[in-house]
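**Q** only geometry, no sequence info:
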């Protein structure tokens, strides 16, 4: 394969690279932190709201908000890539923030569980449009040489803010109650995210076009030039071993995240933990995940993608099994740290795989297809975990997901080829 273009190659007035685009890159990191915060406002409070306020006794019913969120976000991810190619990245980002504005208000005023489910449909649209677009825009700006590092910063910002907000809302709920005070943070995040996106963020689609003009012809002609959306979906989902393995691993990753979001707080509450301690555990996992991605994104640029993803999925499986086996706070805290570390190894690296393989001409749509599969894992995980928990108990549901997660690591080890151009 021909060597990739330099990280900061000039193309007319467009320059690719982290240093030359640092101001816009940093702004997009801040915007994605607000995106993560919108999700973090729910992580501690909503499972407890389902149990203590709406008195939903069936786990499957209690997790319907995650099903609604995951299914909507997955579909929106798919269209976000296509829309950002057709209309530009910035309009899609702004539209995502407009959809976010009523979400915290619906959660505050919801008179029935159906309102909470509808709020999560809107949240899924918000997350699909905004998070997908910030990923695409950062890939556009940095070029090929720093892709893993860029994804590390992007995901670290989003999940670091998610963790901080989960901890903050847990503390607020412990002091003032489950509603309305914890959701005031969401109101501030949505207003600030919309303002920054509309007034300060600049369009990056021309950066992708500039990279496409410099992009070498790959050895596999199926990866070059313009493809239809159907061809891109088939390549990303099935025919390319790296892209499809990444899609499968991403789906299982978010399947176990749905478990951590919806089932873990209920397990901890059943063992008598306070809301404050549940909030701490809910924050610990995404905090390690968020901070760790700065290192692991950079690391994948040095050692390659495949082995980091394999090890991360296996470590997640071990961590989830430890949650199932544990009965006390110290064991669960250790498991949350391990789960965060494993997820940090996987999350930015999977996105970097998509960026490595997909041609710039159709990369945004490939990201959309990958994120369709990945975030579909929320819906699959909520349905699977809820059904198993209702039939066999919380612990059986957790053990099952632990096995599935480890199996995904084995699939990557056997099927994925290394995608990083330096290796």
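**A** Here it is on my side, so go on. Note that the coordinates shown come from a computational prediction; the quantities given were computed from them, not determined experimentally.

**Q** from here on, contacts and neighbour counts on C-alpha atoms
**A** OK.

**Q** the strands in this structure, which residues?
**A** When assigned using DSSP state E, the strands of the chain occupy the ranges 10-11, 14-15.

**Q** Helices along the stretch 251-400 of the chain, start to end?
**A** Shown for the stretch 251-400 of the chain, the helices assigned by DSSP state H, counting those that start in this stretch span residues 264-270, 275-303, 306-325, 329-357, 363-392, 394-415.

**Q** Any buried residues in the first one, and which?
**A** It stands for helix 264-270. Of the residues in helix 264-270, those with enough neighbours to count as buried (16 or more other Cα atoms under 10 Å) are 264-268.

**Q** Let me know the closest of these to residue 101.
**A** Proximity of the buried residues of helix 264-270 to residue 101 was ranked by Cα to Cα; the top entry is residue 265 with 26.6 Å.

**Q** Once you drop chain neighbours, what's closest to that closest one?
**A** Once its chain neighbours are removed from consideration, residue 265 has its nearest residue in residue 278; the separation is 6.1 Å (Cα to Cα, 6 or more residues apart in numbering).

**Q** Use this one as the comparison:
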């Protein structure tokens, strides 16, 4: 439908693209996304233990309902975030995402039943879908095509270092003060700071898209930019080789992240590790993931996306295999770091690959579709790993997910084109 297609006026001659040219606003958005990650990180260590110790949810499937709720709400919100940001602007969507997050710590602290925790995760998923998606889109807007991998590396590094630091901090807070309320007060502080920075300092980036679209349209057919939202969904999900390969890899990546989030703390606690050790393990994975993305995103700008993604999926598979067969802190710490490094090869590179192929006019919607599939992996991972853990135990569930992750890497190797990043740079 014509109404699905955003209208772009002529760009302002004062608008320039590039990381250096937009560095203050870019770094502000990096800081905002670190707070978005911290809002998610408040749950990574504490919530699986809360499910078992305070709400007595013994079956893994029941305990993982909060990840299912989070994954579904975030995935659906991702789909609409791109369309909303095209229609109303990036900044209003970012503000709305922070406002949705405001009740989350209150529900986590005061919830008398597990349904309150699930409701908090529905809101958290909506908030993350709006804030994280919009932060990704705004950074793509600012830098243009040549440094897209670098931009996504900074974005995802900030977010997952926020997750890691908060997971570590909440582990120690829980040890000192209990599972509630202290760990979730940290999340409340992050939400207040993120909302304040967005309202007071973040600027709209829609005009940067106009600049890039004007250049892009000059070298490609105008029809290529005039796609409805339904056409963008079909192209990103199934028709385009690179876009569809990235979408399935994103889903599988977050499938194993959902497994790690929901079951690993329970696995570690069952082996007799204390809360401090569990917090270290919960933080090591996203910390390695976050730091390494500062290198991998930029490297994929030069070396191409395809083999970074393929290698990353295979490295994740190896790490999950170690988790499945190890039994104590040392091997699990090594596996957490390896899993983080494998994820770092994949995460910013997949986002950059979507940006390489998508036309600037419908790129925000394509990112939303990709993130729909990617964060749907949380829901798939919660269901699959929960059922398998109930039936066969956590190690068997981890081994199955390791095999699925390796198969996903093989799909990328066969299906994804290798030089989309070079083609995109030449047309901009």
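**A** Looks like it came in fine. As the structure is a prediction and not an experimental result, all values here were calculated from the model.

**Q** re earlier: so can I have a markdown table of the buried residues of helix 264-270 of the first structure showing distance to residue 40 of the first structure?
**A** Supplementary listing: these in a markdown table, determined by distance: Cα to Cα, whole Å:
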| residue | distance to residue 40 of the first structure |
| --- | --- |
| 264 | 15 |
| 265 | 14 |
| 266 | 17 |
| 267 | 19 |
| 268 | 18 |
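
**Q** returning to what we had before: ok, which of the helices of the stretch 251-400 of the first structure comes nearest residue 243 of the first structure?
**A** For the helices of the stretch 251-400 of the first structure, proximity to residue 243 of the first structure was assessed by Cα to Cα; helix 329-357 is nearest, at 6.2 Å.

**Q** which helices and strands sit right next to that closest one?
**A** Counting contacts by 3 or more Cα pairs under 8 Å, 6 or more residues apart in numbering; DSSP states H and E, the secondary-structure elements packed against helix 329-357 of the first structure are helix 147-176, helix 241-262, helix 275-303, helix 306-325, helix 363-392.

**Q** ok, average deviation of the fourth one from the second structure?
**A** By that I understand helix 306-325 of the first structure. Here helix 306-325 of the first structure is compared with the second structure after superposition; its mean distance to the aligned residues, by mean Cα distance after the TM-score superposition for the first structure, is 0.3 Å.

**Q** cool, the first one as well?
**A** Here helix 147-176 of the first structure is compared with the second structure after superposition; its mean distance to the aligned residues, by mean Cα distance after the TM-score superposition for the first structure, is 0.3 Å.

**Q** now that helix against helix 329-357, angle please.
**A** Angle between the axes of helix 147-176 of the first structure and helix 329-357 is 150 degrees (criterion: axes from the mean of the first three to the mean of the last three Cα atoms, to 10 degrees).

**Q** Quick check: buried residues in helix 147-176 of the first structure?
**A** For helix 147-176 of the first structure, the neighbour count (16+ other Cα under 10 Å) marks 147-174 as buried.

**Q** right, so of the strands of the first structure, which gets closest to residue 41 of the first structure?
**A** Proximity of the strands of the first structure to residue 41 of the first structure was assessed by Cα to Cα; the nearest stretch is strand 14-15, lying at 37.1 Å.

**Q** Mean per-residue distance, that closest one versus the second structure.
**A** Superposed on the second structure, strand 14-15 of the first structure shows a mean distance to its aligned partners of 0.6 Å (mean Cα distance after the TM-score superposition for the first structure).

**Q** Report the distance from that strand to the chain centre.
**A** In this view, strand 14-15 of the first structure has its centroid 28 Å away from the chain centroid, taken as Cα atoms, centre = their mean, to the nearest Å.
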